[in-house]
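Visitor: sequence and predicted structure are below.
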Amino acid sequence: MSYGSIWMLIGHIIMWPDEHIHSLIDLKFREVHNISSRNLAMIVANYEYPVNNWMKSGILGMVIATVVTMLIMISYIFFAIQIHLSLVACSLSDAVKRLHSSLLKSLIAQTIFPLTSTIIPCFVIWFLPIAGDGYGVMLSTYFMPLLSIYPAFDPLIVTFSLSDYRNAILTMIGYKKHMEGSSKNSKPQFDNIFTLVPVTEN
């Protein structure tokens, strides 16, 4: 939530286009996308024509967004290490530890996937136009699809990170057949998380 709020503030305060920016990009938008830039809600990284002063430059917004993203990624790593150390030191049952370990792996996967498939490619594309004008179309064409891909895959990451969910899905789609003759005494992965202790009268 904080990450999204920061991005919204950066976009509206620093990178929201005014009429001067629209006049610069409108013709190219009509040629490439067949739509006027004035009809779209967008943020603009202004590489060559700072508007009014440096504080309105898109490059400043890019730098702020990059630093904020890096700090958030570092905080993810820090908290993941703290969780792992806490699990090692705690005196919970093995079943609970396995459950927490699976959830931790799921969170790690949920961090690595957007980092490699969305965030890093987006920032590479974001800074490419600094090297030349030929990358502008790539930026406007591929930036938003890369930002939009993660929400579609996020539930799959959680599902396939937890063995019970993963096995259920694989069985449902026919990749893993249910073993009807399995032993009734076999234990599920996360059984006995809570142990009931009978109370006897003295």
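Guide: Looks like it arrived, so ask away. Numbering: from 1, shown residues only.
Visitor: from here on, just use CA atoms for contacts and neighbour counts.
Guide: Fine.
Visitor: roughly how far is the longest helix belonging to the chain from the heart of the chain?
Guide: Among the segments of the chain that qualify as a helix by DSSP state H, the longest is helix 58-89. Here helix 58-89 is found 12 Å from its chain centre; the criterion is CA atoms, centre = their mean, to the nearest Å.
Visitor: what comes up buried for it?
Guide: When neighbours are counted by 16 or more other CA atoms under 10 Å, the buried residues of helix 58-89 are found to be 58-62, 64-65, 69, 80, 87.
Visitor: which element follows it toward the C-terminus?
Guide: For helix 58-89, the succeeding helix or strand toward the C-terminus, using DSSP states H and E, is helix 94-114.
Visitor: the helix or strand following that following helix vs helix 58-89, what angle?
Guide: Stepping forward along the backbone from helix 94-114, the first helix or strand reached (DSSP H and E) is helix 120-127. Between the axis of helix 120-127 and that of helix 58-89 there is an angle of 160 degrees, by axes from the mean of the first three to the mean of the last three CA atoms, to 10 degrees.
Visitor: one step back: against which helices or strands is the longest helix of the chain packed?
Guide: Helix 58-89 sits against helix 2-13, helix 94-114, with contacts defined as 3 or more CA pairs under 8 Å, 6 or more residues apart in numbering; DSSP states H and E.
Visitor: try it against this one:
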Amino acid sequence: MEMNVVIAQYKETHPAFIRDSWIGIGLLSIVSFTSLAMIVCFGCLIVLELKKQSSFMSATTKRQQTQLIKALVVQTIIPTLASFSPCSFSWYQPLFGIDGWKWLQSTNSIVMSIFPVLDPVSTILILPAFRRLKSLSLYLVGTNKDSSAVRVHTASCL
């Protein structure tokens, strides 16, 4: 059986394994924090560029850009809280003697389970065009042997 798993042990093992654990977790931390820093940096650059371009935009375009930036920020924060934070906590909790495996496993599985729902719901709640959505039309196209009539069924979903 092949498995890909990250294991870090900080004590009660061979010193070379402890050193490799520190190097591995350190590199993972650098990659993770660098990606977060890049997200923040590029987000700030986008906002600055939009502010520079705002004199050329109509009021409607400015409002839409503001709403989209808010949605982008929320869609960045949710995965950071749902994935990055618990993962980072699990890497470093043995260092500080925190025994939170059952708590972390339960919490992390719940957060990861609701993440696919939270991501689109947050966008729907932030963007007014989606908030105003009252019903969704489901189009079921069917054909009969005798005719090629199209049946349209509308169902209220919100």
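Guide: Nice, I can see it. Predicted model, so just to flag it, every value in this text is computed and none were measured.
Visitor: before we move on, the earlier item: a markdown table for the buried residues of helix 58-89 of the first structure, including distance to S148 of the first structure?
Guide: A markdown table is the format used below for the buried residues of helix 58-89 of the first structure (distance: CA to CA, whole Å):
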| residue | distance to S148 of the first structure |
| --- | --- |
| G58 | 22 |
| I59 | 23 |
| L60 | 24 |
| G61 | 20 |
| M62 | 19 |
| I64 | 21 |
| A65 | 17 |
| T69 | 17 |
| A80 | 25 |
| L87 | 34 |
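Visitor: if we can go back for a sec, out of the helices and strands packed on helix 58-89 of the first structure, deepest packed?
Guide: Of these, the one with the most neighbours on average (mean count of other CA atoms under 10 Å) is helix 94-114, at a mean of 16.
Visitor: how big is the offset of that one relative to the second structure?
Guide: For helix 94-114 of the first structure, the mean distance to aligned residues of the second structure following superposition is 1.4 Å (mean CA distance after the TM-score superposition for the first structure).
Visitor: how about that helix, aligned to which bit of the second structure?
Guide: Structural correspondence for helix 94-114 of the first structure: residues 59-79 of the second structure, per TM-score structural alignment.
Visitor: give me the distance from the matching stretch to the chain's centre.
Guide: Per CA atoms, centre = their mean, the displacement of stretch 59-79 of the second structure from the mean C-alpha position of its chain is 15 Å.
Visitor: again with stretch 114-130 of the second structure
Guide: The answer for stretch 114-130 of the second structure is 11 Å, by CA atoms, centre = their mean.
Visitor: pull out the buried positions in that stretch.
Guide: 115, 118-119, 123-124, 126-127.
Visitor: closest to L133 of the second structure among those?
Guide: Out of these, the one with the shortest distance to L133 of the second structure is I124. That distance is 8.9 Å, counting by CA to CA.
Visitor: tell me which residue of the first structure matches up with the closest one.
Guide: Taking TM-score structural alignment as the criterion, the aligned counterpart of I124 of the second structure in the first structure is T159.
Visitor: correct me if wrong: that match contacts R166.
Guide: Yes: with contact taken as CA atoms under 8 Å, T159 of the first structure and R166 are classed as touching, separated by 5.7 Å.
Visitor: re earlier: quick one: which of the buried residues of stretch 114-130 of the second structure is nearest S137 of the second structure?
Guide: Scanning those for proximity to S137 of the second structure, where the rule is CA to CA, the winner is I124, at 16.8 Å.
Visitor: would you say T154 of the second structure is within a helix?
Guide: No: if the criterion is DSSP: H, G, I helix; E, B strand; the rest coil, then T154 of the second structure is strand and not within a helix.
Visitor: gap between it and S135 of the second structure?
Guide: Relative to S135 of the second structure, T154 of the second structure is positioned 8 Å away (criterion: CA to CA, to the nearest Å).
Visitor: now do N108 of the second structure
Guide: For N108 of the second structure, the distance to S135 of the second structure equals 33 Å [CA to CA].
Visitor: out of the two, which sits in the busier spot?
Guide: It is N108, of N108 of the second structure and S135, that has more neighbours when counted by other CA atoms under 10 Å, with 16 against 11.
Visitor: that one sits in which helix or strand?
Guide: When elements are assigned from DSSP H and E, N108 of the second structure belongs to helix 101-126.
Visitor: helices or strands up against that helix?
Guide: For helix 101-126 of the second structure, the elements it packs on are helix 59-79, helix 85-92, helix 128-131, judged by 3+ CA pairs under 8 Å, 6+ apart.
Visitor: circling back: and the helices and strands packed on helix 58-89 of the first structure as JSON lines, adding distance to I74 of the first structure?
Guide: Output for those, formatted as JSON lines (distance: least, CA to CA, whole Å):
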{"stretch": "helix 2-13", "distance to I74 of the first structure": "13"}
{"stretch": "helix 94-114", "distance to I74 of the first structure": "11"}
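Visitor: of the ones you listed, which is nearest Y47 of the first structure?
Guide: In terms of CA to CA, the element of those nearest to Y47 of the first structure is helix 2-13, at 14.9 Å.
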